[in-house]
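*Asks:* pasting the structure only:
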């Protein structure tokens, strides 16, 4: 494991940029960016060419660097491509001082017991080996909680931890993302159940097993305080989950020790037809707003926790 990356993730001010839209969410991201449906074929190389061009523009922007951005989560296709002739993960770390992560999940199962588990990931070991070879620091995988169903939430957390242990065994830091749907009529209750299950599963880890959590912005401020201070938890980051950037930043700023890992809120307002100067200025504003919300809590992990 890269100790310089670990130090940055543990202690640097900043947030994690989520640039990992997959096959299912890419058309929506491209539409918001101003790329019309007839400019590519869904699920075909032309679609991934379009989204890589968008991501390249973001990552090569002068505004996008390690001063305010701690890490970036990549889709597998992005990891396997290059930025300015350099493999993406290598470009992020060596050129931008941004820690690379890889999205490893393969989408969601249909809802059962109020939740959507991840589809099986039979190729997880080979994906992890590939990520390690390319200089990636960690992974991310998402499942969704729609209702406060105790059995469903227990199943979600167990699946996340099971895959998480497999990822840790490969020398990577997994980001577990059991997202609570912000539109859930039982959001607060679901979050309370989720916290209890996460703390219970953390008890079963060895001292040397380290992970991160990516969680929905909670209804109750500082709900995840025990996770932030837990010795097995490298960092707790928050997803924007459909909130506007203003809303997300406002809630985030009240969560001590939690930093952002935004996707839609990061790219809000960016369009293909902007001039480079306009694009960079808008991205700079977005990054600065999210950065300020992320550092507002002012709490960082102690170094001795992660020797």
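*Replies:* Perfect, I can see it now. Predicted model, so just to flag it, every value in this text is computed and none were measured.
*Asks:* C-alpha only now, for contacts and for neighbours.
*Replies:* Noted.
*Asks:* now the helices for the stretch 151-300 of the chain?
*Replies:* For the stretch 151-300 of the chain, applying DSSP state H, counting those that start in this stretch gives helices covering 187-202, 225-228, 245-252, 264-267, 276-295.
*Asks:* Could you check how far the second one is from the centre of its chain?
*Replies:* In this case it means helix 225-228. 18 Å (C-alpha atoms, centre = their mean, to the nearest Å).
*Asks:* What is it packed up against?
*Replies:* Applying 3 or more C-alpha pairs under 8 Å, 6 or more residues apart in numbering; DSSP states H and E, one finds that helix 225-228 makes contact with strand 233-239.
*Asks:* and the strand it packs on, what does it pack onto?
*Replies:* Using 3+ C-alpha pairs under 8 Å, 6+ apart, strand 233-239 is in contact with helix 3-11, strand 211-216, helix 225-228, strand 258-260.
*Asks:* so what does the longest one touch, helix or strand wise?
*Replies:* When you say that, I think you mean helix 3-11. Against helix 3-11 (3+ C-alpha pairs under 8 Å, 6+ apart) you get strand 69-74, strand 99-103, strand 233-239.
*Asks:* which residues sit in contact with the closest residue to residue 190 other than its chain neighbours?
*Replies:* Closest residue to residue 190 apart from its sequence neighbours, by C-alpha to C-alpha, 6 or more residues apart in numbering: residue 148 at 4.0 Å. By C-alpha atoms under 8 Å, 6 or more residues apart in numbering, residue 148 lies in contact with 114, 186-187, 189-191, 193.
*Asks:* Below is structure B, check it against A:
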């Protein structure tokens, strides 16, 4: 069973979820935005050391606490490492009051019917067992929707819930993330189809099955309000999806009950070259702006 204190914190929604789960493919870009060019390291080991140092610096910033940050999504390698001498998930909850989640998907399959479903996850059960032992509360897995294709969107949502039930079986709470690409011409139509498919899957869950949803900020304000209010949903969080932090915050504040789960928008303006005072000041301002947008709705 999920930790009740952590569940209460997530359901209360007084804050946002920090996405610190860049994978191998997106790590070089995240480091480059942080002021570390690819010629500054050689090989994956050094790259992962640098991204862990960045995540550790964020997690140890004075403003990064459960007062405004209710959860953090970790990359598998981050879960396996330590911050300030403690396993990362333990550090997040015990020292910062932040609920730990784990990214579990292994990337995206090739596009078909306008969508990308998740690649197979043959080691998911073993990973979930490790996550439970590490003190992780929930998981996150991402699919992508690139067109308002009913068949494709149905397949994305069906796969998300099938895997989600497997994760629930381990006592974890899955964050189901069917991301709608923000640049597509038929985004609003895709969101209409997605809402219907998510509702059908949620209605079919049993009373002891709880999920979270991570959704692209919609074209119509409060488009997903019925999901926020659904009894099987602990929380609906928003991904920034490439919007600037300013636009993401503006859109978020128009959606009642949705809170942020930003990655790029969280680290915008941070750099490895900043002094600790400058870094901590920047992250404090960022955390406050995302927090205000999260609770404004």
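*Replies:* Cool, the structure landed. All of these numbers come straight from a predicted model, not from anything done at the bench.
*Asks:* re the thing from before, buried subset of the contacts of residue 148 of the first structure?
*Replies:* 114, 186-187, 190-191, 193 (16 or more other C-alpha atoms under 10 Å).
*Asks:* can you tell me what part of the first structure stretch 210-219 of the second structure aligns to?
*Replies:* Aligning stretch 210-219 of the second structure against the first structure (TM-score structural alignment) gives residues 210-219.
*Asks:* Could I get the buried residue list for that stretch?
*Replies:* Residues 210-218 are the ones in stretch 210-219 of the first structure that count as buried (16+ other C-alpha under 10 Å).
*Asks:* got a markdown table for those, with distance to residue 231 of the first structure too?
*Replies:* Compiled in a markdown table, those are given as follows (distance: C-alpha to C-alpha, whole Å):
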| residue | distance to residue 231 of the first structure |
| --- | --- |
| 210 | 8 |
| 211 | 10 |
| 212 | 11 |
| 213 | 13 |
| 214 | 16 |
| 215 | 18 |
| 216 | 21 |
| 217 | 22 |
| 218 | 22 |
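*Asks:* which one of these is nearest residue 294 of the first structure?
*Replies:* Relative to residue 294 of the first structure, the closest of those is residue 217; by C-alpha to C-alpha it sits at 12.3 Å.
*Asks:* ok, the residue nearest to residue 289 of the first structure when sequence neighbours are not counted - how many residues close by?
*Replies:* Among residues not flanking residue 289 of the first structure along the chain, residue 249 sits closest, at 7.4 Å (C-alpha to C-alpha, 6+ apart). Neighbour count of residue 249 of the first structure, defined by other C-alpha atoms under 10 Å: 24.
*Asks:* Contact partners for residue 249 of the first structure?
*Replies:* 289-290, 293-294.
*Asks:* which one of the helices and strands packed on helix 3-11 of the first structure has the most crowded surroundings?
*Replies:* strand 99-103 (a mean of 27; mean count of other C-alpha atoms under 10 Å).
*Asks:* Show residues contacting the helix or strand just after that one.
*Replies:* Once the chain leaves strand 99-103 of the first structure, the next helix or strand it forms, by DSSP states H and E, is strand 115-116. For strand 115-116 of the first structure, the external contacting residues (C-alpha under 8 Å, 6+ apart) are 108-110, 143-147, 149, 152-153, 156.
*Asks:* Go again with 7 Å.
*Replies:* If you take C-alpha atoms under 7 Å, 6 or more residues apart in numbering as the criterion, strand 115-116 of the first structure is touched by 108-110, 143-147, 152-153.
*Asks:* Likewise for stretch 271-283 of the first structure?
*Replies:* Here stretch 271-283 of the first structure makes contact (C-alpha under 7 Å, 6+ apart) with 33-34, 61, 63, 270.
*Asks:* can you redo these as TSV with secondary structure?
*Replies:* Output for the contacts of stretch 271-283 of the first structure, formatted as TSV (DSSP: H, G, I helix; E, B strand; the rest coil):
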residue	secondary structure
33	helix
34	coil
61	coil
63	coil
270	coil
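*Asks:* which among the residues you listed end up buried?
*Replies:* Applying 16+ other C-alpha under 10 Å to those flags 33, 61, 63, 270 as buried.
*Asks:* right, and the first one touches residue 267 too?
*Replies:* No - taking contacts as C-alpha atoms under 7 Å, residue 33 of the first structure lies outside contact range of residue 267: 8.3 Å.
*Asks:* and for the two, which residues touch both?
*Replies:* Taking C-alpha under 7 Å, 6+ apart as the contact criterion, no residue touches both residue 33 of the first structure and residue 267.
*Asks:* Closest to residue 257 of the first structure out of the buried ones among the contacts of stretch 271-283 of the first structure?
*Replies:* Distances from residue 257 of the first structure to these, taken as C-alpha to C-alpha, are shortest for residue 63 (24.1 Å).
*Asks:* show me the contacts for the closest one.
*Replies:* Residue 63 of the first structure neighbours (C-alpha under 7 Å, 6+ apart): 280, 283-284.
*Asks:* make it 10 Å
*Replies:* 69, 279-288 (C-alpha atoms under 10 Å, 6 or more residues apart in numbering).
*Asks:* Can you tell me which of the buried ones among the contacts of residue 148 of the first structure is nearest residue 15 of the first structure?
*Replies:* Nearest to residue 15 of the first structure, judged by C-alpha to C-alpha, of those is residue 191 at 22.2 Å.
*Asks:* Quick check: that closest one vs residue 97 of the first structure, distance?
*Replies:* 34 Å (C-alpha to C-alpha, to the nearest Å).
*Asks:* And for residue 241 of the first structure?
*Replies:* Using C-alpha to C-alpha, one gets 26 Å for the distance from residue 241 of the first structure to residue 97 of the first structure.
*Asks:* wait, isn't residue 86 of the first structure in contact with residue 60?
*Replies:* No - using C-alpha atoms under 10 Å, residue 86 of the first structure makes no contact with residue 60, being 11.7 Å away.
*Asks:* who touches both of those two?
*Replies:* Counting by C-alpha under 10 Å, 6+ apart, the contacts common to residue 86 of the first structure and residue 60 are 92, 95.
*Asks:* Mind checking which of these two has more residues around it?
*Replies:* Each of residue 86 of the first structure and residue 60 has its neighbours counted (other C-alpha under 10 Å); residue 60 has more, 17 against 13.
*Asks:* re the thing from before, any chance of the helices of the stretch 151-300 of the first structure in a markdown table, plus distance to residue 169 of the first structure?
*Replies:* Shown next, in a markdown table, are the helices of the stretch 151-300 of the first structure (distance: least, C-alpha to C-alpha, whole Å):
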| stretch | distance to residue 169 of the first structure |
| --- | --- |
| helix 187-202 | 16 |
| helix 225-228 | 22 |
| helix 245-252 | 32 |
| helix 264-267 | 32 |
| helix 276-295 | 30 |
